[in-house]
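# have a look at this fold, sequence not included:
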C-alpha cells in the first residue's frame, strides 16, 4: 500500500509541477511534509539542499530520497517512476502538438500566461525555505530569533551569484565553509 501511495503522490507532483524544479518545491512540500508527514520541514529543507548538490531534477531526487526513506529500494523505484511518468507522456504529446501548431498566436499567448504563475510558485517555495532557514521550521518570525549567521551567508551568496557571477557550486562550497567557520568560532 505504501508503494502505491508513494507512486500516486509523486505522480501528482510530476503531473502538476509546471515550470521546472523550483516550481515543484511547493507541491513536493505539500505532499511529503503537509499531507503524508513523511518528512519534517527541517528534513525537507535539507532535502532541497541535497537535491541542489546532486545531479538531476529536484523532484526526481526528492522522489528517490523519500522513496528510500519510506520503503527502501522498491519505494525509491515507485516514487521515481511516478514522478517521471507524467513528464514522459506530457512531453511526448506537447512536442507533437507544438511542432504542428507552433506558429499559432493562441499557443504563444497561453505559454506567456503561464510564466507569472510559475514565478509565483518559485517565489512561494523560496520564501518557505528562507523562513525555515532563518527562523527554523514552525518558528515564529521574530527579530530576536533570527539566525544572523545564516542571513549573512545568504547575503554573501546572493551577492556572489548576482554581482560576482560566481559559479553556483563554488558559492555552495563557500557557504558550507563559512557556516563551518562560524560554528568553530562559536556562532
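Right, received. Where do you want to start? Because the structure is a prediction, the values reported are computed rather than measured.

# could you use CA atoms for every contact and neighbour count after this?
Will do.

# what residue is smack in the middle of the protein?
Most central residue of the chain, judged by C-alpha distance to the mean C-alpha position with Cα atoms, centre = their mean, is residue 25 at 3.7 Å.

# by contact count, what packs against the one helix or strand that residue maps to?
With the criterion set as DSSP states H and E, the secondary-structure element containing residue 25 is helix 21-29. Contacts of helix 21-29 with other secondary structure elements, assessed using 3 or more Cα pairs under 8 Å, 6 or more residues apart in numbering; DSSP states H and E, are made with helix 2-16, helix 58-101, helix 105-135.

# related to what we said a few turns ago, hang on, isn't the residue nearest to the centre of the chain packed against residue 128?
No. The pair residue 25 and residue 128 does not pass the contact test of Cα atoms under 8 Å, sitting 9.6 Å apart.

# among the helices and strands packed on helix 21-29, which is the most enclosed?
helix 2-16 (a mean of 20; mean count of other Cα atoms under 10 Å).

# compute the inter-axis angle for that helix and helix 21-29.
If you take axes from the mean of the first three to the mean of the last three Cα atoms, to 10 degrees, helix 2-16 sits at 140 degrees to helix 21-29.

# ok, structure two:
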C-alpha cells in the first residue's frame, strides 16, 4: 500500500510540476511534509540541499530520497518512476503538438501565460526556504530574538558574492557550508 501511495504522490508531482525542479518544490513539500507527513520541514530543507548538491534533476533526486527513506530500494524506484512517468508522456505529446502547431499564436500565448506561474512557484519555494533558514520551524516572526543572524549573514554574503562576481554556485554552497559548520561547531 505504501508503494502505491508513494507512486501516486510523486505521479501528481510529476504531472503538475511545470517549470523545472525548483518549481516542483512547493508540490513536493505539500505531498511529503503537509499531506503524508513523511518528512518534517527541517528534513525537507535538508532534502532540498542534498537533492541540489547531487547530480540530476532535483525532483527526481527528491523522489529517490523520499522513496528510499519510506520503503527502501523498492520505494526509491517506485517514487522515481511515479515522478518521471507523467513527464515522459506529457513531453512526448507536447513535442508532437508543438512541432505540428508551433506557428499558431494560441500556442505562443499559452507558453507566455505559463512563464509568470513558473516564476511564482520558484519564488514560493525560495521564500519558504528563506523563512525556515532565518526564523526556523516556527516561521516568520517580528521578534528580533527569533532571527538566526548567522544564517542571515551567510545568506546575505552568498547573495552578494553570487551577484558581484558570479562564481560557480557550487563553490559558494560549499564555502557557506564549511563556514556555517565551523561557526555552529564553535557556537
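Cool, the structure landed. As the structure is a prediction and not an experimental result, all values here were calculated from the model.

# tell me how the two chains score on TM-score.
Both chains were compared after superposition, and using TM-score structural alignment, normalised by the length of structure 1 their TM-score is 0.96; 186 aligned residues with a Cα RMSD of 1.0 Å.

# still on that earlier bit, so how much does the helix holding residue 25 of structure 1 differ from structure 2 once superposed?
The superposed helix 21-29 of structure 1 is, by mean Cα distance after the TM-score superposition for structure 1, a mean 0.4 Å from where its aligned residues fall in structure 2.

# tell me how far the helix or strand just after that helix is from the chain's mean position?
Using DSSP H and E, the helix or strand that follows helix 21-29 of structure 1 in sequence is helix 41-53. Distance of helix 41-53 of structure 1 from its chain centroid, counting by Cα atoms, centre = their mean, to the nearest Å, is 8 Å.

# ok, now how distant is the residue nearest to the centre of structure 1 from residue 165 of structure 1?
Using Cα to Cα, to the nearest Å, we find residue 25 of structure 1 at a distance of 25 Å from residue 165 of structure 1.

# so who does the residue nearest to residue 38 of structure 1 when sequence neighbours are not counted touch?
Leaving out its chain neighbours, the residue that sits closest to residue 38 of structure 1 by Cα to Cα, 6 or more residues apart in numbering is residue 32, at 5.2 Å. Residues in contact with residue 32 of structure 1, defined by Cα atoms under 8 Å, 6 or more residues apart in numbering, are 38, 39, 66.

# now residue 169 of structure 2
Each residue near residue 169 of structure 2 by Cα under 8 Å, 6+ apart is listed here: residue 162.

# if we use 10 Å, what do you get?
Residues in contact with residue 169 of structure 2 (Cα atoms under 10 Å, 6 or more residues apart in numbering) are 158, 161, 162, 175.

# ok, now residue 157 of structure 2?
Counting by Cα under 10 Å, 6+ apart, residue 157 of structure 2 makes contact with 151, 163, 172, 176.

# just the residues you listed now: which is nearest residue 18 of structure 2?
Nearest to residue 18 of structure 2 among the contacts of residue 157 of structure 2 is residue 163, at 26.5 Å by Cα to Cα.

# re earlier: ok, the contacts of residue 32 of structure 1 vs residue 89 of structure 1, which is closest?
Distance ranking of those against residue 89 of structure 1, using Cα to Cα, places residue 66 first at 23.1 Å.

# contact partners for the alignment partner in structure 2 of that closest one?
With TM-score structural alignment as the criterion, residue 66 of structure 1 lines up with residue 66 in structure 2. Neighbouring residues of residue 66 of structure 2 by Cα under 10 Å, 6+ apart: 6, 10, 28, 32, 38-39, 44, 47, 60, 72, 75-76, 79-80.
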